[in-house]
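1. curious how this folds, go ahead:
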Amino acid sequence: MEHGSHAGRASSWAAVSVMLLGFLTGGIALCVGPNWLFFWIGAGLIAVGGILALAFDIFSDVIVDAPRVISAAEHHSPFERQ
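-> Coordinates of the predicted model:
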């Protein structure tokens, strides 16, 4: 991964895609029926995606930048603290 990128690795996106597929499957199953078989299949896919996310350590994709100092815009509010 390139320095300064917030895109993530392909393995991380695969885990997120599995969880998204499970969420969509379960959501559609609730809307059309409810179809409990497909709901639980969706829940299972979410669990599998979570296990993949832990195995792929997707939280290590986050790059913490140095704190940014941004000057506050001047405004005149009666609630402004002095």
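2. make it CA atoms for all contacts and neighbour counts henceforth
-> OK.
3. buried ones in stretch 50-57, by neighbour count?
-> 50, 52-53, 56 (16 or more other C-alpha atoms under 10 Å).
4. in space, what's closest to the most centrally placed residue in the chain - neighbours in sequence excluded?
-> The chain has V16 as the residue nearest its centroid, 7.2 Å off, counting by C-alpha atoms, centre = their mean. The shortest distance from V16 to any non-neighbouring residue, by C-alpha to C-alpha, 6 or more residues apart in numbering, is to G49 (6.5 Å).
5. Proceed likewise with the subsequent sequence, for comparison:
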Amino acid sequence: MAEEVHEDHGHSIAAWTGVGVILVGSALASVAVAIANVALFVVGIVICLVGAVAGKVLSMAGYGAKTVVGPDSPDTTKPELGIH
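-> Next up, the predicted model:
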């Protein structure tokens, strides 16, 4: 019988921060396109890049999603199944 892998699906501080900052940047870039302002568009794109970097940095700092294998086993290696 295969064990279920429970994933957090991005419900973490890192994911929400990254997505929130990227959302603000994309909204700003969208407004810039509508009013034909190249400088504001570039600022919006830079904010999007900052959001992606912030999400990755927070994830590496331990604020990312955790993957848990099975309800009682935090260990992902199962020698009896040949999985390493």
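6. list the contacts of the aligned partner of the residue nearest to V16 of structure 1 in structure 2.
-> Using TM-score structural alignment, the equivalent of G49 of structure 1 in structure 2 is G51. Counting by C-alpha atoms under 8 Å, 6 or more residues apart in numbering, G51 of structure 2 touches 17-22.
7. list the buried ones in the longest helix along structure 1?
-> The longest helix of structure 1 (DSSP state H) is helix 10-32. For helix 10-32 of structure 1, burial by neighbour count (16+ other C-alpha under 10 Å) applies to 12, 15-16, 18-29.
8. which elements pack onto it?
-> Secondary-structure packing of helix 10-32 of structure 1 (3 or more C-alpha pairs under 8 Å, 6 or more residues apart in numbering; DSSP states H and E): helix 36-56.
9. next one: the helix it packs on to chain centre, how far?
-> 15 Å (C-alpha atoms, centre = their mean, to the nearest Å).
10. mean shift of that helix relative to structure 2?
-> Comparison of helix 36-56 of structure 1 with structure 2 after fitting gives an average deviation of 0.7 Å (mean C-alpha distance after the TM-score superposition for structure 1).
11. thought L20 of structure 1 was touching I46?
-> Yes. Between L20 of structure 1 and I46 there is a contact at 7.4 Å, judged by C-alpha atoms under 8 Å.
12. re the thing from before, what's the residue nearest to the centre of structure 1 aligned with over in structure 2?
-> Per TM-score structural alignment, V16 of structure 1 is aligned with V19.
13. OK, contacts around its match?
-> 51-52, 55.
14. next: V43 of structure 2.
-> By C-alpha under 8 Å, 6+ apart, the neighbours of V43 of structure 2 are 25, 28-29.
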